[in-house]
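*Asks:* Sequence unavailable; structure follows:
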């Protein structure tokens, strides 16, 4: 079991648009296993590959006992009026802020065996699907916050011990 360290806000890999996963091989199988091991840590709903330092289009999810992964995922459909979620992120530890997300989402992708896969969710799973897709597109949720909330969030990030310890 390999639980990988989570890259923190400010790490350039989090702003990198992830590359396609490519054909299944030992490297991709190991990445998927690391994602699944890392997302199984209690309190985690999702982990994108770039959050563990790998700019590959893959993520794992763990919501209400439903654990899985998608390679080359696409957010295929969202439904419902965006509503406020109090959202956090492993890459922005100990902070959460209100963000508008659709209450229903469907993501499509593939599995290691080459088969297509679909994940449909409401509530927290819908939020996680949207959140992880953003990571793969090089976005951290802070970028989606309303301007006033974003200013507050960035001030909180700059005051955070984990952020202060990263700066000279």
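*Replies:* That came through fine. Bear in mind that the values here come from a model prediction, so they are computed numbers and not experimental data.

*Asks:* For the rest of this, base every contact and every neighbour count on C-alpha atoms.
*Replies:* Noted.

*Asks:* Following the lengthiest strand in the chain in sequence, what is the next regular element?
*Replies:* Secondary structure of the chain read by DSSP state E shows that its longest strand is strand 66-79. Proceeding C-terminally, strand 66-79 gives way to strand 83-89 as the next helix or strand, assigned by DSSP states H and E.

*Asks:* And that next one, how far out from the chain middle?
*Replies:* Between the mean C-alpha location of strand 83-89 and the chain-wide mean there is a distance of 13 Å, by CA atoms, centre = their mean, to the nearest Å.

*Asks:* alright, now check it against this:
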């Protein structure tokens, strides 16, 4: 088990598009395994390559829904198709997200209710997952990381201002900051 440091908002790897994975090999398998360990230690329900300093298009996810069905996998070089997001303001109770790279905070964000994830697994085999609700939200959140976006980049109005204040107060927004799950207290 290897737990990797998680990069904090401001690190350049989090704010640039990631490149395609080209080698489906033992190094990739080890990275994916370490990402699962890191995600569990954080704890989180998803973790993208850029969050651990790897500018490659991959993410892992592990979430159990209300019916006790576990959704777990690694998405390599994914494509994500989403339904149109609903109009209106996000509900602070049911649509709040958090992020391991903006730790300790949660803000409401409107997301599409459904998504179709097409990707390759760690062995290079293609797969597809049709997702609704929270799983669709997880996929959208992690996919954004691969395009250099954090969920706080999508916030509007007062929530965007509040997130910017938190970032300044915590001293985030500069390169080189990270935290180690199980060791550090990422809230600052």
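*Replies:* Yep, that arrived. Every value quoted in this text rests on a predicted model; they were computed, and no experiment measured them.

*Asks:* Centre of the chain to the longest strand of structure 1, how far?
*Replies:* The chain centroid and the centroid of strand 66-79 of structure 1 are separated by 11 Å, computed with CA atoms, centre = their mean.

*Asks:* next one: stretch 100-112 of structure 1
*Replies:* Going by CA atoms, centre = their mean, the spacing between the C-alpha centre of stretch 100-112 of structure 1 and its chain's C-alpha centre is 11 Å.

*Asks:* corresponding residues in structure 2 for that stretch?
*Replies:* Residues 110-122 of structure 2 are the counterpart of stretch 100-112 of structure 1, counting by TM-score structural alignment.

*Asks:* go on, stretch 137-154 of structure 1?
*Replies:* Mapping stretch 137-154 of structure 1 onto structure 2 (TM-score structural alignment) gives residues 147-164.

*Asks:* Give the buried residues for the matching stretch.
*Replies:* If you call a residue buried by 16 or more other CA atoms under 10 Å, then stretch 147-164 of structure 2 has these buried ones: 147, 148, 149, 150, 151, 152, 155, 156, 159, 163, 164.

*Asks:* same thing with stretch 72-86 of structure 1?
*Replies:* By neighbour count, and taking 16+ other CA under 10 Å as the criterion, the buried residues in stretch 72-86 of structure 1 are 72, 73, 74, 75, 78, 85.

*Asks:* Now tabulate the residues you listed in a markdown table and tack on distance to residue 44 of structure 1.
*Replies:* Conversion of the buried residues of stretch 72-86 of structure 1 to a markdown table gives the following (distance: CA to CA, whole Å):
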| residue | distance to residue 44 of structure 1 |
| --- | --- |
| 72 | 21 |
| 73 | 19 |
| 74 | 21 |
| 75 | 20 |
| 78 | 22 |
| 85 | 16 |
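
*Asks:* now, the most widely separated pair of those residues?
*Replies:* Put simply, by CA to CA the two of these set farthest apart are 72 and 85, 25.5 Å from each other.

*Asks:* Now residue 58 of structure 1: closest residue in space, sequence neighbours ignored.
*Replies:* Distances taken as CA to CA, 6 or more residues apart in numbering place residue 71 nearest to residue 58 of structure 1, at 4.5 Å, with adjacent residues excluded.

*Asks:* Correction: the previous question concerned residue 145 of structure 1.
*Replies:* With CA to CA, 6+ apart as the criterion, residue 145 of structure 1 has its nearest non-adjacent residue at 5.7 Å, and that residue is residue 99.
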